[in-house]
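In: Predicted structure and sequence below. I'll ask about it afterward.
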Amino acid sequence: MTSTISQCTIHQLPKIEDHRGNISVIEKDILPYAIKRVYYLYDVPSGAKRGGHAHIDQSELLVAVSGSFDVIVNDGQNKKTVTLNKPDQGLLIPKGIWRELENFSSGSVCLVLASDVYLESDYIRDFENFKAHKLNSSLL
């Protein structure tokens, strides 16, 4: 089965509100996979773009823990833009979806919770190769 942008969903993260500040927790069954890698993007220069790839097998949850940015997801036929700007919400991107990140606000931080460790062989970094991979996957 190939992934579609309809499977790119916003997940509401648990939020514990307190007058001293809020806490959001990601544990147990919040994600449909075990977290095997955590990384974050920060100090992204004005006008810079990140992403520009898809994963063959890896899924990721992106969270704007500070500031905001846009995530453009593309399944090879359709695309949509999702603005992330709340630290208690994350965008789940399943495997086989092209993603680009842009319009980072000053001081923004993008937290990524991945279903696997870094494997260069899991990346598709050319959009035409991505479309060919999607076409071949749909024929299986």
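Out: All right, it came through fine.

In: contacts, neighbours, all on C-alpha from now
Out: OK.

In: tell me the contacts of the residue positioned nearest the centre of the chain?
Out: In the chain, the C-alpha nearest the mean C-alpha coordinate belongs to Leu62, at 4.1 Å (C-alpha atoms, centre = their mean). Leu62 is in contact with Gly90, Leu91, Leu92, Ile93, Cys110, Leu111, Val112, Leu113, counting by C-alpha atoms under 8 Å, 6 or more residues apart in numbering.

In: where does it land in three-state SS?
Out: The three-state label given to Leu62 by DSSP: H, G, I helix; E, B strand; the rest coil is strand.

In: likewise Ser137?
Out: Per three-state DSSP, the secondary structure class of Ser137 is helix.

In: related to what we said a few turns ago, so how far is Asn136 from the residue nearest to the centre of the chain?
Out: 27 Å (C-alpha to C-alpha, to the nearest Å).

In: now Cys110
Out: Using C-alpha to C-alpha, Cys110 is found at 32 Å from Asn136.

In: quick one, which of the two is more surrounded?
Out: Between Cys110 and Asn136, counted using other C-alpha atoms under 10 Å, Cys110 has the larger neighbour count: 25 against 11.

In: dropping in the other structure now:
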Amino acid sequence: MPLSDCRLIDLPKISDARGNLTFVEGNNHIPFEVKRVYYLYDVPGGADRGEHAHKDLHQFVISMSGSFDLLLDDGFDKKRFQLNRPYYGVYVCPMMWRYLDNFSSGSVCMVLASGPYDETDYIRDRDEFLKAVGAA
């Protein structure tokens, strides 16, 4: 899939004087059924995460608190997204190298995934990824 298939998606935001509410529905707001949720937190200042691709997994990345950057790379083009609000996120399609950095203090990154954890779905070597997408 090309990088252009990965995109920022606005989520419903219900505002109320008592606080806001946002929700995500699989196969409605995002283009896949959610089968797993995980989150990153307590990421030390200056640390980064990611640096891998998934062969088949679809993901939706949201900043629940604080901010961080998500850099996506399809082997030909790169795009950086700054995530800093819980009412939008980035859809990440399969075969996209991802890199998360610039975590603010106290940030929480939540990821909705289309499948359960499967180590065989990961590509952790950048050169292997570039060969797989025909960019090497």
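Out: Looks like it arrived, so ask away. The model shown is predicted, which means the values in this text are computed figures rather than measured ones.

In: Show me where the first structure has its strands.
Out: Assigned by DSSP state E, the first structure shows strands spanning 9-12, 15-16, 23-24, 37-42, 50-55, 60-66, 69-74, 79-84, 89-93, 98-102, 109-114, 123-124.

In: Could I get those in JSON lines, plus columns for distance to Phe130 of the first structure?
Out: Output for the strands of the first structure, formatted as JSON lines (distance: least, C-alpha to C-alpha, whole Å):
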{"stretch": "strand 9-12", "distance to Phe130 of the first structure": "21"}
{"stretch": "strand 15-16", "distance to Phe130 of the first structure": "36"}
{"stretch": "strand 23-24", "distance to Phe130 of the first structure": "34"}
{"stretch": "strand 37-42", "distance to Phe130 of the first structure": "23"}
{"stretch": "strand 50-55", "distance to Phe130 of the first structure": "7"}
{"stretch": "strand 60-66", "distance to Phe130 of the first structure": "17"}
{"stretch": "strand 69-74", "distance to Phe130 of the first structure": "10"}
{"stretch": "strand 79-84", "distance to Phe130 of the first structure": "14"}
{"stretch": "strand 89-93", "distance to Phe130 of the first structure": "15"}
{"stretch": "strand 98-102", "distance to Phe130 of the first structure": "8"}
{"stretch": "strand 109-114", "distance to Phe130 of the first structure": "20"}
{"stretch": "strand 123-124", "distance to Phe130 of the first structure": "6"}
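
In: Contacts only, for the nearest residue to Ile123 of the second structure once chain neighbours are set aside.
Out: With C-alpha to C-alpha, 6 or more residues apart in numbering as the criterion, Ile123 of the second structure has its nearest non-adjacent residue at 5.1 Å, and that residue is Ala53. Residues near Ala53 of the second structure by C-alpha under 8 Å, 6+ apart: Pro94, Met95, Met96, Trp97, Arg98, Tyr122, Ile123, Arg124, Phe129.

In: what does Arg20 of the first structure align to in the second structure?
Out: In the second structure, Arg20 of the first structure lines up with Arg18, judged by TM-score structural alignment.

In: Number of residues surrounding its match?
Out: Count around Arg18 of the second structure with other C-alpha under 10 Å applied: 6.

In: can you pull the contacts of it?
Out: Per C-alpha under 8 Å, 6+ apart, neighbours of Arg18 of the second structure: none.

In: In contact with the residue sitting furthest away from the middle of the second structure, which residues are there?
Out: What lies farthest from the middle of the second structure is Ala17; by C-alpha atoms, centre = their mean that is 30.0 Å. For Ala17 of the second structure, the contact set (C-alpha under 8 Å, 6+ apart) is empty.

In: how close does it sit to Asn84 of the second structure?
Out: From Ala17 of the second structure to Asn84 of the second structure the distance is 21 Å (C-alpha to C-alpha).

In: nearest residue to Gly52 of the first structure other than its sequence neighbours?
Out: Using C-alpha to C-alpha, 6+ apart and skipping the chain neighbours, the partner closest in space to Gly52 of the first structure is Glu100 (4.8 Å).

In: Please consider this matter closed, and thank you.
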